[in-house]
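Q: can you look at this prediction? I've put the sequence above it.
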Amino acid sequence: MIIDISRLLNSHTPTWPGDTPFSYELTWSQEETGSVNVGQFTTSCHTATHVDAPFHFKSDGMTIEKLPLEVFVGNALVIDVSTKGQITTDDFKGLNLSNIRRVLLKTETWTGNEFPTQIPVIDPELGSFFLKNGIELLGVDLPSVDPLDSKTLDTHHALLKNGVHILEGLRLSDVDPGIYRLTALPLNIEGADGSPVRAILETLD
């Protein structure tokens, strides 16, 4: 079974205050061309479900087209932390992280169609913890892995320092905790600081 964990892109999709909203319109209609409809869209690289490239928060960081694609395809562990105001290494006690390279955090904080005003705090110490446990991707159902008003982006930088890539804006409300196969490939956009993705989970037999 395939579970779509992407947020819908339309004119109502919430985005960071002041950032470029998503829009789609027809450039030419079939009636005009005589054969096809041709559309165009405009959006921020960080609207809805997206991957952050290190260049997003570090000027000499890697851009989106240079990220290793294998990080965004493979088994992922979904963890329910919906009761937590702060997510720390303690929330991973008792979990078997053997052979787990990707972790998705289900916080249930951003379930509606309004941009959240407050989100759980993700401890930057998770960066070194993930490195020790071989985890290379952190996915969240949040617009950011850092507090919404953060300027230092401590968790972004801690994850980068420890080789952990970032997937944000997931939709995990209908996903039970467990192991799935994740596919969440960023677009091949030269020089970009991020990219929207169509993220899916597949149940394992």
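A: It's in. On a predicted model such as this, the values are computed, not experimentally measured, just so you know.
Q: make it CA atoms for all contacts and neighbour counts henceforth
A: Fine.
Q: scan the chain for its longest strand.
A: strand 73-80 (DSSP state E).
Q: how far away from the center of its chain is it?
A: Centre-to-centre, strand 73-80 and its host chain are 12 Å apart (C-alpha atoms, centre = their mean, to the nearest Å).
Q: residues contacting that strand, please?
A: Residues from elsewhere that reach strand 73-80, judged by C-alpha atoms under 8 Å, 6 or more residues apart in numbering: 100-107, 175-185.
Q: contacts for the helix or strand just after that strand?
A: Downstream of strand 73-80, the first helix or strand assigned by DSSP states H and E is strand 86-87. Where contact means C-alpha under 8 Å, 6+ apart, the residues beyond strand 86-87 that reach it are 81, 120, 121, 122, 123.
Q: one more time with 10 Å, if that's ok
A: 81, 105, 107, 119, 120, 121, 122, 123, 124, 125, 126 (C-alpha atoms under 10 Å, 6 or more residues apart in numbering).
Q: just among those residues, which is most surrounded?
A: Counting neighbours by other C-alpha atoms under 10 Å, the top entry in those is residue 107, with 23 neighbours.
Q: could you find the closest non-adjacent residue to that residue?
A: Computed as C-alpha to C-alpha, 6 or more residues apart in numbering, the closest residue to residue 107 that is not its neighbour in sequence is residue 82, at 4.0 Å.
Q: and here's the other structure:
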Amino acid sequence: MAGKLIDISMPLTSSVPTWPGDTPYSFDLAWTKAESGSVNVGKVEMSTHTGTHIDAPYHFDSEGKRVLELDLELYAGRAIVVDVTGKEVIAPEDLADQPLDGAERVLLKTGSWQDRTVFPEKITYLDEELAAFLSEKGVRLIGVDVPSVDVLDSKALPAHHALLQNGINILEGIVLDDVEPGEYELIALPLPLKDADGSPVRAVLREI
């Protein structure tokens, strides 16, 4: 029997924080049942990097792949959740003792975004050298429980670029507060947005 699903997505509500200056999330009814005579029809406005989302390489590389060009196999399958709570930066030595060989998807539980009603001032980020280390282990997707894999005020985005150069895609803003370290099945499919630089996802883990 398949294990239960664990939702690791940030709810999309009027209080979901966005990057400073980015498009805030809003939901309105374009038509009400009273107006249309039959149905309520909603309208959503939001940044593609709101809440739990994936980054397409085009987000930080103008020549990079856009969302619809990405391999869906990356976003569904075996994943390892690793607890790195308390670390300021995650470097290869922080994961050296983890069973990562053959783990195509690694999700890092940093615990550094504690109040998800406000955008954080500081987060745990990835050392750019981590990308090559993960690639050697066969990792193709990295997930983090913060808005970015880089320092929040970075313009160069060294971790983003290092991950791309090593064939590793990015999932950000997952919620791992109540998830125990270990092996799961991840399902975090992006929307089929043809020209987009990113996409919100409904990310879940299945116990295996």
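A: Perfect, I can see it now. In this text the structure is predicted, and so the values were computed from the model without any measurement.
Q: just tell me what residue 184 of the second structure corresponds to in the first structure.
A: Here residue 184 of the second structure is matched to residue 180 in the first structure, going by TM-score structural alignment.
Q: which helix or which strand is home to residue 10 of the second structure?
A: Counting by DSSP H and E, residue 10 of the second structure is found in no helix or strand.
Q: does the alignment partner in the second structure of residue 158 of the first structure count as helix, strand or coil?
A: The alignment partner of residue 158 of the first structure in the second structure, by TM-score structural alignment, is residue 162. Put simply, residue 162 of the second structure is helix when judged by DSSP: H, G, I helix; E, B strand; the rest coil.
Q: quick one: neighbours of residue 162 of the second structure, just the number.
A: 17.
Q: check contacts around it.
A: Contacts of residue 162 of the second structure by C-alpha under 10 Å, 6+ apart are 127, 128, 129, 130, 131, 132, 168.
Q: quick one, what contacts the residue located most distally from the centre of the second structure?
A: Residue farthest from the centre of the second structure, counting by C-alpha atoms, centre = their mean, is residue 37 at 39.4 Å. The neighbourhood of residue 37 of the second structure, defined by C-alpha under 10 Å, 6+ apart, consists of residue 31.
Q: what do we get in the first structure for it?
A: Aligned partner of residue 37 of the second structure by TM-score structural alignment: residue 34.
Q: from residue 18 of the first structure, how far off is residue 165 of the first structure?
A: Using C-alpha to C-alpha, to the nearest Å, residue 165 of the first structure is found at 25 Å from residue 18 of the first structure.
Q: comparing the two, which residue is more hemmed in?
A: residue 165 (23 against 6).
Q: contacting residues around the closest residue to the more buried one other than its chain neighbours?
A: Of all residues beyond its chain neighbours, the one nearest residue 165 of the first structure is residue 137 (4.6 Å), with distances taken as C-alpha to C-alpha, 6+ apart. With contact taken as C-alpha under 10 Å, 6+ apart, residue 137 of the first structure is in contact with 71-72, 76, 100-104, 130, 159, 163-167.
Q: tell me the spacing between residue 137 of the first structure and residue 176 of the first structure.
A: 19 Å.
Q: just residue 113 of the first structure next, same as before
A: Counting by C-alpha to C-alpha - residue 113 of the first structure and residue 176 of the first structure are separated by 21 Å.
Q: hmm, back to that, so the longest strand of the first structure matches what in the second structure?
A: The aligned range for strand 73-80 of the first structure is 76-83, by TM-score structural alignment.
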